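# give me coordinates for this.
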Amino acid sequence: MTPVIDPKMTYDLPTPDPESPVRTRKPYRFSTLCATVENPSQKDQYGSSSVPIYQTATFKGVAGEYDYSRSGNPTRSHLEHHVAKISSAAHAFVVSSGMAALDVILRLLKPGDEIIAGDDLYGGTNRLLTYIKTHMGVIVHHVDTTDTQAVIPFIHPTKTAMVLLESPTNPLLKIADLAAVAKEVKERAPNAIVVADNTMMSPYLQRPLEHGSDIVYDSATKYLSGHHDLMAGVITCNRDDIGKQIAFIINSVGNALTPIDSFLLLRGIKTLAVRMDRQQASAGQVATYLHSLGFSVHYPGLPDHPGRDIHHRIADGSGAVLSFETGDKELSEKIVAGTHLWGISVSFGCVNSLISMPCVMSHASIDPAVRAARGLPEDLIRLCVGIEDPTDLLDDLEHALIDAGAIEFDAVQNKYVRARKTQAGDILASAIGKLNTKDSKELEWFISSPGKVILFGEHAVVHGVTAIAASVGLRCYGLTTAREDRKISVHFTDIDNFYAEWDIDQLPWHAVRPVAINEHHPEELDSALVDAITSGPLSHLTQDQSHARGAAIAFLYMYLVLARGDTRPAINFTARSTLPVGAGLGSSASFSTCAATALLLVNKRISMPSLPKPATGEHVHFSHQGRRAIPPLIAEEVNRWAFVAEKILHGNPSGVDNSVAVYGGALAYTRAGFERKSGMEPITGFKSFRFLLTNSKVPGRNTKALVAAVGQKKANEPEAVANILTAIQSISDEARRALADPEMARGELLSVLSALIRENHTHLVSLGVSHPSLEQIREATLASPYDLSTKLTGAGGGGCAVTLIPDDFSEEHLRNLLSNIAEQKYDPYLTTVGGSGLGVLSPYAEHRTVSSVRPARVAGQVTPPQTPSPEVDAKDSTELRPAFELMSVEQLTEWAEGLGKWLYV
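Below is the predicted model of the structure:
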């Protein structure tokens, strides 16, 4: 229930001095302060009961108190004095809107500053923070500020310039301990400014300046005005230095509130207390009613609200906004559309009651993937209670719930109860949610990613020539399985069977600068963290274990920076590969993509597409909707983190390898800094072809030395090398046109590609980047009766050769060729080029019951698996890990594909 505000309660707020010094006047109560607009320094010459509207742009005279209304106006001065009085503030400012107030505050920041903000914010706040992050060089960390301990790792003693809080948050009404967060910030970053958005409460119910905040702002459009007939924003503070800066910014920008709106806002504030008393009393009744029906209700006045105790320690009431979940978005839409007294609006704080769906309205500007990562339910309904009679409000809401089918009459209980079908929907949603939770003991994610080949443009790409890269059918696989011992481990089966495990709490958390949800990793790696990893958990590794060492650093680095507060999943990550390591086929990018995807999934920073609603019964059918079942936004997030891992492994990668590993298909890449258009562009309509990839197994290749040698050759023979580069560019352009041409017959296309491959390799030989082993492989494929086109791929100096296999190539010839190459001690891989990118085994099973969960995997296996029933014996482990680690490389792909449906980019 809503706490009752004691009308006799007094506040340590300024009270106008008495007219006579004969007796001491007691402090006024809050409602009296609201209604009493007095400014001893600005007495009206005519004794008007209401502050006049000084509707003028300029004032006559020289050196007067006012000269230009942008800089100051008597009506606005009265309002600002009044706002400061009721806000426990030394300074108050009023501007054109709540967002204008936040804009003024954010102008206190400079490029390079860091701001910590909540992860459940008003949509407009999120939009403005995204803008300053993108255009002003300010780093924004979105953190769960309702967990004080989760905020601490993001506080930097010199970089953190501002902390932005909301409590209660909008629209989930989570509670932040304003006092505790301010204390932690002041101890760790003394110069940081703590800012609180107090719009949900108003100064009547909460005054954050009393709890350590430096700046408080309100959208005065809401409760302070109360009638939705004006737009205004309020900023208050007690620090003189901040007050001077804010006054300067407002005067410079010119967004101070107009005289007429200042007058209207003054009028609205006079009734703030009586309005809020009625509104929050009615809100408590509405919240209790919905809670009694069994809906999940978010309101700090309810006994089971997780932040209730904190809220009532720092606030004087529960407010007039609540939200609730129905378990079904379409059902919520019907409820919202079915009300009459509750007006559909994006705002709140009006004397009239309002209803909305935040994800469709006020928070629609936040990316759906971000909303999901922050736990914002798409079915959420927000109610903003007005001053109408609560009986009428409840009756109107009840009729909307009945008409939508959300509640039904129970004859036994003789009352309306929540409809059984909506409860079943909640159970299904809850079960699906549990599948993706990192707290599940059976958590398991199985991921795969392709390698890549450079078809055209190797080495020349360093000098501005376009390179054509494509995915290959050989893939890396990554599997996460849960541990129950507070440890994290990695098993790189195909890298010397490397295995290592570490105590999670002993990892170098002290060196971590976490990256919050919806935040991108900085352009530069955190070298201090890399050093802490290499000198700490990986100090035992030798130089002979360089491949394993690099992979372990990349994995641990991402694990540490992606952790969310104290939630640190205990998992094992096993990686397998059908790609040869170190052959120039993008094995590191494929590994990076698998590792990044796994860690993003276990930390719930991304999620797979949700299940469609079942048509009947319990059967749930999930369609992967073709090859692009993984949404582009998720692919983009994975690609960003795969690039971070690639930086750890290679220092300054181009971004081509990880992009192909995530998106698949083929792309054209041109380096920045040259006259041609730089960047990566997908080659649409790319066809899949059979290729033979042959690992030359040349040890000790030095890519940097090869690149340097070509650079030296260019310096010594500029004209000759320039001609070679021009020729290679023509090859890339022709290949790109041919690959994207939907009208070119496949036989003609293969003929064109074959000729271009031979020509490209000839030019690469002229640049001096081939190797005798590659030439031997090329001669073997060129010999009669094969007559196939082969070229090097990747860095050269060894590595891998790619051979185009025509569609009509004899299977007998192919077997003989593979045998000949193997006899020469090279490793041939027959595969395809141009397939799918990132793959995740579908987390939703089909035609599957708990009793069928046995050690032998069948099609439709779930990842992560559902919790087995108690009847399933513990020894009958359903984990993929044992079979995955023991599976031969030759069987790995077929086995993985047979586990069930895969979702692909």
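# contacts, neighbours, all on C-alpha from now
OK.
# what about E719, how many residues close to it?
Around E719 sit 11 other residues, with neighbours defined as other CA atoms under 10 Å.
# same for the helix or strand where it lies, what does it pack against?
Using DSSP states H and E, E719 sits within helix 718-739. Under the contact definition 3 or more CA pairs under 8 Å, 6 or more residues apart in numbering; DSSP states H and E, helix 718-739 sits against strand 444-456, strand 467-482, helix 703-716, helix 746-767.
# to compare with the earlier structure, here is another sequence to fold:
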Amino acid sequence: MDITTVCIHGNRKNLDYTGAISVPIYQSATFAHPAVGESTGYDYSRLQNPTREHLENIITDLEQGKGTVAFSTGMAAISALMELFSIGDHLIISDDLYGGTHRLFSLISKKNGIEFDVVNTSKDTDLTKYIRKTTKAIFIETPSNPTMQVTDIKAVAEITKKHNLLLIVDNTFLSPYLQNPILLGADIVVHSGTKFLSGHNDTLAGFLVASTEDILEKLRVISKTTGASLSPFDSWLLIRGIKTLSIRMEKQQENAKIIADWLCRQPKVKKVYYIGLPEHPGYEISKNQSRGFGSMISFEVENEETAKQLLEKVNLILYAESLGGVETLITYPMLQTHSDVPKEERESKGINECFLRLSVGIESADDLIKDLEQALS
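Have a look, this model is predicted:
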């Protein structure tokens, strides 16, 4: 079945006998048992809920995994993921990660005894030199947030398979519509469902997609024990959002290419980070492992004054955190998404006072360019 059809019809399991087209919202905390020792398959909504299960099955089909666990936020999903590891375990991680992930690893995971090597996985292809006896996984985000680094998933998977490590890939920026890390060798795929999967900036969600039953069962035990399950109503919002994932991603990507090309011609813009530009160092890898380039653009302007002017003068474009929705958003990573990353570390990656991130929506590209033009003038 084509992925565009999966987005709309997804899991065909019948949850309703009235003929309703929309999946029911089972807004129930608990479920009655038909008899002692018997179950309908649903006992308590922290463990499983029919609406959430329907959503999880859709995500599993989209990512072509073995199963999915849905969480209340993307960070709840990554927090649960880290419960797979114990004191003394070691992970190799990309050096450019979402600021919340960086904060979790730095403040919580390290406190809990987990050790990290931070590596530019888009450039350093010899990851074997970082592997220790205690190494358990490699965690990459590709394209990365916010500098759009692209890591070769297949190449990293060859290393993890050889050394019996888990490969974890945050696939938020491209969504399963444009990239499927499990098909490239990943063991676990991470999503902030808040972003492209939801697509409307109206709910929070997170997902972990497992490639095997063994990993899936471990994640389900962690989920029901730690308790950050996605609610039935939020599950329904995600089901609704995913129905338009394909047409949203196509339009957003189309707009992003037009805007990236325009930004490249602006005298006040020093550098454009968009993986769909042929000059991007990850362009060829992206062509090989993805079905498109997505709609995330970062760019550096001439000075801090210009950056602040742009943020304060945009009208159609909204100055806000988050990404992936139908509305175009502009973000100032140094003050927002990456404010907790130490300044020296942040600036070494180019995330400075002149660096901006644009999540391109589905508006008219001409209108978006006019807004950027007047804000830069």
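# relative to F591 of structure 1, which of the helices and strands packed on helix 718-739 of structure 1 is closest?
Minimum separation from F591 of structure 1 across those (CA to CA) falls at strand 467-482, 6.0 Å.
# read off where the next helix or strand after that closest one ends up in structure 2.
Using DSSP H and E, the helix or strand that follows strand 467-482 of structure 1 towards the C-terminus is strand 487-492. With TM-score structural alignment applied, strand 487-492 of structure 1 matches no range in structure 2.
# try stretch 302-322 of structure 1
With TM-score structural alignment applied, stretch 302-322 of structure 1 matches the range 277-297 in structure 2.
# strands of the stretch 101-250 of structure 2, residue ranges please.
According to DSSP state E, counting those that start in this stretch, the stretch 101-250 of structure 2 carries its strands in the segments 115-119, 135-141, 166-170, 188-192, 206-210.
# can you give me how far the second one is from the chain middle?
Put plainly, it is strand 135-141 of structure 2. Relative to the mean C-alpha coordinate of its chain, strand 135-141 of structure 2 is positioned 16 Å out (CA atoms, centre = their mean, to the nearest Å).
# what angle separates it from strand 188-192?
Here strand 135-141 of structure 2 runs at an angle of 40 degrees relative to strand 188-192 (axes from the mean of the first three to the mean of the last three CA atoms, to 10 degrees).
# over to the last one?
Angle of strand 206-210 of structure 2 versus strand 188-192, following the same axes, to 10 degrees, is 170 degrees.
# now strand 206-210 of structure 2 on structure 1. Mean distance?
Mean deviation of strand 206-210 of structure 2 from its aligned counterpart in structure 1 after superposition (mean CA distance after the TM-score superposition for structure 1): 0.8 Å.
# ok, and what's touching that strand?
Counting contacts by CA atoms under 8 Å, 6 or more residues apart in numbering, the residues outside strand 206-210 of structure 2 that touch it are 59-60, 63, 65-78, 81, 187-194, 216, 230.
# what's the angle from the helix holding E719 of structure 1 to strand 467-482?
Comparing the axes of helix 718-739 of structure 1 and strand 467-482 via the same axes, to 10 degrees yields an angle of 70 degrees.
# and helix 718-739 of structure 1, which residues are buried?
Of all the residues in helix 718-739 of structure 1, those buried under the rule 16 or more other CA atoms under 10 Å are 721, 724-725, 727-733, 735-736, 738-739.
# what lies in contact with the match of stretch 302-322 of structure 1?
Stretch 277-297 of structure 2 is contacted from outside by 122, 148-153, 173-174, 177-180, 184, 249, 252-257, 260-261, 272-276, 324, 357-361, using CA under 8 Å, 6+ apart.
# from these, which land in helices?
Members of those lying in helices (criterion: DSSP state H): 153, 177-178, 249, 252-257, 260-261.
# surely L108 of structure 1 is in a strand?
No: the assignment for L108 of structure 1, made by DSSP: H, G, I helix; E, B strand; the rest coil, is coil rather than a strand.
# state the distance from it to T236 of structure 1.
15 Å (CA to CA, to the nearest Å).
# between those two, point out the one with more neighbours.
Neighbour count, other CA under 10 Å: between L108 of structure 1 and T236, T236 has more, with 28 against 15.
# just name the most buried of the helices and strands packed on helix 718-739 of structure 1.
strand 444-456 (a mean of 29; mean count of other CA atoms under 10 Å).
# quick one: the residues in structure 2 that it pairs up with.
When strand 444-456 of structure 1 is aligned against structure 2 using TM-score structural alignment, it corresponds to no residues at all.
# show me what that strand is packed against.
The helices and strands touching strand 444-456 of structure 1, judged by 3+ CA pairs under 8 Å, 6+ apart, are strand 467-482, helix 587-602, helix 656-663, helix 718-739, helix 746-767, strand 790-793, strand 839-841.
# could these go into a markdown table alongside distance to H141 of structure 1?
Formatted as a markdown table, these follow (distance: least, CA to CA, whole Å):
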| stretch | distance to H141 of structure 1 |
| --- | --- |
| strand 467-482 | 27 |
| helix 587-602 | 17 |
| helix 656-663 | 25 |
| helix 718-739 | 41 |
| helix 746-767 | 47 |
| strand 790-793 | 41 |
| strand 839-841 | 28 |
